[in-house]
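# kindly return the folded structure for what I paste below:
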Amino acid sequence: MRRTALAFALSLLVALPLQAQQASHASVTRVDDASMTRAAQLRDAALKDDTGWKVVESLTTEVGPRVAGSEADARAVAWAKAKFKQLGYDKVWTEPVTFPKWERRSEHGEVLGTHAQKLVLTALGGSAGGTVEGEVMRFPDLAALQAAPDGSLAGKIAFVDYQMQPFRDGHDYRNGGGIRGGGPSVAIHKGAIGFLMRSAGTETSRLPHTGNTRYERGLTPIPAAALSTIDAAQLARLVALGPTRVKLALDCGFDGEYTSQNVIGEITGSKHPKEVVLIGGHLDSWDHGTGAIDDGAGIAITMATGALLKPLKPARTIRVVAFANEEQGLYGGRAYADKHAGDVVNHVIAAESDFGAGHIYGFDSSARDAQPEAIQQFMQVLAPLGIEWKPNEGDPESDIGAMAQRGMAWAWLGHDGTHYFDLHHNADDTLDKIDPKDLAQNVAAYAVFTYLAAQAQGGFGSEAKALEAGK
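Sure thing, here's the model as predicted:
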């Protein structure tokens, strides 16, 4: 039977009494030897602990999909508050996050005429509702659509048929996600009455991928949907045969505003309670799957990390945030940054898990140049987990980005995302896709990072700075 988080952490305290911290130059951040040894023991014990798995199993089973603004959103908030308390966090509270409420009700697509057949598709988040019929005009990528003359698609449906490619760091999402986010507005400029895209996914299946889109101000929105990769390929073949008409019918749209909550749990620092190491993930998900990899895993990894560290009495406060409505516009992260902008300097460093539960292979930080000695110490404990130093490859993920823009130091623990976009925003994002061993490695990595950051003597460069215009 696996030991509980509390049992194994207490065993570390017994096995390794606290030692006097070594003196160091004021400008050099480093971790004392006792904490380094304890972090290595924490790492090894975390690999055998199943707290993270139990948390993600609970969230995906008891709440399931949790679209921002839905009834399940409220249940997810209640779940998170209860789970933080169950895991023994010292403080649990919520902070309001208000946003426009978008709803999906029904969706349908079909080819008309000689080759009549159903198309499997899903409305993009934020899409306008409506029913349109028109000839499909295929474009291989967003650049090709942008190059079309304004007004040239009058009465037609634009179809961007770009196939995302899998990469460990997921960098092709800038193309797939860029089409989803900006394609409908470009199509409107060209005169289109509707927008279709090949799903921003890397698998071959009939499961369409949803995800958010936005319309430029001043434009009249048009229905916008993503085809499954198989249906996109089918439509492309039909278009190659000759003029092809499609009917697109979406019942969806905005319905007022909704106020959800960022749910926050804290382990109070034993020596520097006002100094915060921030970790977290986003609590909301899309509606087709159960939000396991996106981002139930991130919630589980960071909630488990705080629970494992509590008995070690970390010097700094550990703050775990379950952010609201990341999917439809980073609302939770922005709300957190707005509320805590005046306290950037006390946010010593932050990391967010929002790229699935694949094996963590890389580490990077904004402190890479300012505190190389501390980074080297982090890597000493992370390396046995198969994690390599990857300077300049990481960035602050999703919701912590707004605080990073205000000057907060950040770290990146890079997940292997080779297969992440097989599941991203589609119906296959379910618990069974998470490998428990990879999840345990994730928790171990976050536990090491968070504990060492909490114990470090000195900071990592957090310093309040003016927000750039338009950010």
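# rest of the way, CA atoms for contacts and neighbours
OK.
# helices of the stretch 351-471 of the chain, start to end?
372-382, 401-405, 420-423, 436-455 (DSSP state H, counting those that start in this stretch).
# another one to check against the first:
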Amino acid sequence: MKKIITGVLLASSFLVSAAEPEFTAQQLKQVAELRTNASNSDLSYQLLESLTTEIGPRLPGTENDKKAVAWAQEKFQALGFDKVWLEEATFPEWRRFSESGKILTPSEQTLHLTALGHSVSTPKDGITAEVILFETLDELIAAPANSLKGKIAYINYRMNRDIDGNGYGPAVRARSTGSVEAAKKGAIGYMMRSVSTAHHRFAHTGGSHYKDGVTKIPNVTIANPDADQIARLIALGKNVTVNINVQNEDRGQGTGFNVIGQFNGTQNPEQYVLIGGHLDSWDLGTGALDDGAGVALTMAAAKHISEIKRPKRSIRVVLFAAEELGLWGAKAYFKQHAKELDNIVAAAESDFGADVVYGFESNVSAQSLPVVRAIAKQLAPLNVQYIAKNTANGGPDLIPLKNATSAPIFDLHQDGTDYFDYHHTADDTLDKVDPEKLKQNTAAYAVFAFMAADARTTIKPKPAK
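Below you'll find the model as predicted:
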């Protein structure tokens, strides 16, 4: 009889434990206070204004990039982070010096263009050749051998507009490898419609890649209105000849730094929630949307958390280096921390502009979903919808983390409907950021990071396949 009673008591105790909430009433009161404070604070906008005004564009390896590292260190320290440190990252350094373009025939017209990252230069007087139009990268790949000898290949693929930016990936294929495929067919230059949804006359830059054993040819994008002009001329049956003149330089290996700030946890400081963005930017604008906003709002979110309570686990903000040239800071970070990746209890990156967060999604173990749902409930007052698919991908700088291990990754989905009007163009400037929307982003990241760090149970990743 004693054994039966003991068994009943143990079972009862287990049920009580299993039903124990992830967050106490006191914690939820703190969450509400945090949400209100962050929603009413100008801190994230002040940081963004400082970064984009006092530093400006931050192409990896430039003097401005170095100034941005010093800026981030100083701001972390001024905000009272417990630990602030640098971690080295190397990358292939590249510079843009000058660029111009013209339609020469059937009539002379200015061509608004920009070199893609890592593009080689043209001769000093540029290259002049007839343009051969392809609608897609696959059509270019299918072109006969040597069919583009002495020509400039042009891909006219138009990116679609959507809230989640789903048109970006397909368009980037042409940006990444188009010049390689054009060179294989004998082309002396490569040109493409900007990977952009804009109607403005700004060309879009971005990363591109060459391939060993394939001739490197100049690699540019043209503004969408100019792309339309060329397409119309070719549709009229005109032979379109253009001159492209870009002067760039590959400078070999460069060195930069990830800048990291951390508020230490009170119970398990070795475990941490990782939030952040990338500190570098392209050189055409001032990198306000990509990714100054992500830098500013995650720094501010962590500061707001520290003013309410130091959670059980640490809050770590990582400002990654050289993302635009190929995720080099992220690769260095996750390589350096490879033996302790299990300490990351949640990771999210803000790198999609500064429009409102509309959705919250996880990629975690089934056992951790009660924590996720509790967080989602506290994000609802910010008009953030819970997306229960549990298939979050995280931002670009989390790709090396996903490749290295299974990790608890989160998406705070931002409205990207207009993001690609400005992305990687000279129009990526502070005036495109709505301070109120930035506050909502900051509050969402603050609530998420605080609750993930202070939950009763530790969030776990999905089991490795």
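# report the TM-score for the pair.
For this chain pair, the superposition-based TM-score is 0.92 by TM-score structural alignment, normalised by the length of the second structure; 445 aligned residues with a CA RMSD of 1.9 Å.
# among the helices of the stretch 351-471 of the first structure, which comes closest to residue 51 of the first structure?
Nearest of these to residue 51 of the first structure, taken as CA to CA: helix 436-455 at 8.6 Å.
# and the closest one, what's buried?
Counting neighbours by 16 or more other CA atoms under 10 Å, one finds that the buried residues in helix 436-455 of the first structure are 436-455.
# that one to helix 372-382, inter-axis angle?
150 degrees (axes from the mean of the first three to the mean of the last three CA atoms, to 10 degrees).
# how far does helix 436-455 of the first structure sit from the chain's center?
On the basis of CA atoms, centre = their mean, to the nearest Å, helix 436-455 of the first structure sits 17 Å off its chain's mean C-alpha point.
# show me what contacts the residue mapped onto residue 384 of the second structure from the first structure?
Superposed on the first structure with TM-score structural alignment, residue 384 of the second structure falls opposite residue 387. Contact analysis of residue 387 of the first structure by CA atoms under 8 Å, 6 or more residues apart in numbering lists 360, 361, 362, 363, 379.
# from what I see, the last one and residue 389 are in contact.
If I follow you right, that is residue 379 of the first structure. Yes - applying CA atoms under 8 Å, one finds residue 379 of the first structure in contact with residue 389, separated by 6.9 Å.
# where exactly do the strands run in the stretch 51-200 of the first structure?
Remark: strands assigned in the stretch 51-200 of the first structure by DSSP state E, counting those that start in this stretch are 91-111, 117-119, 121-123, 130-139, 157-160, 194-198.
# and residue 243 of the first structure, which of these is closest to it?
Going by CA to CA, the one of the strands of the stretch 51-200 of the first structure nearest residue 243 of the first structure is strand 130-139, 6.6 Å.
# most centrally placed residue in the first structure?
With distances taken as CA atoms, centre = their mean, residue 354 lies nearest the centre of the first structure, 2.9 Å away.
# helices along the stretch 201-350 of the second structure, start to end?
All helices of the stretch 201-350 of the second structure, identified by DSSP H, counting those that start in this stretch, fall at 224-235, 293-308, 328-336.
# mind putting these into JSON lines with distance to residue 210 of the second structure and mean neighbour count?
As requested, those are arranged in JSON lines below (distance: least, CA to CA, whole Å; neighbours: other CA atoms under 10 Å):
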{"stretch": "helix 224-235", "distance to residue 210 of the second structure": "23", "mean neighbour count": "18"}
{"stretch": "helix 293-308", "distance to residue 210 of the second structure": "30", "mean neighbour count": "26"}
{"stretch": "helix 328-336", "distance to residue 210 of the second structure": "17", "mean neighbour count": "21"}
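# redo these as a markdown table? Include distance to residue 27 of the second structure.
Listed next are the helices of the stretch 201-350 of the second structure as a markdown table, based on distance: least, CA to CA, whole Å:
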| stretch | distance to residue 27 of the second structure |
| --- | --- |
| helix 224-235 | 50 |
| helix 293-308 | 10 |
| helix 328-336 | 32 |
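# figure out which of the ones you listed is closest to residue 462 of the second structure.
helix 328-336 (18.6 Å).
# need the residues that contact that closest one.
So helix 328-336 of the second structure is contacted by 87-91, 256-258, 320-323, 341, 397-398, 400-401, 404 (CA under 8 Å, 6+ apart).
# quick check: angle from that helix to strand 83-105?
Using the same axes, to 10 degrees: helix 328-336 of the second structure against strand 83-105 is 140 degrees.
# what's helix 328-336 of the second structure aligned against in the first structure?
With TM-score structural alignment as the criterion, helix 328-336 of the second structure aligns to 331-339.
# once aligned, what mean separation remains between the matching stretch and the second structure?
In the superposition against the second structure, stretch 331-339 of the first structure averages 0.5 Å from its aligned positions (mean CA distance after the TM-score superposition for the first structure).
# noted, bye for now.
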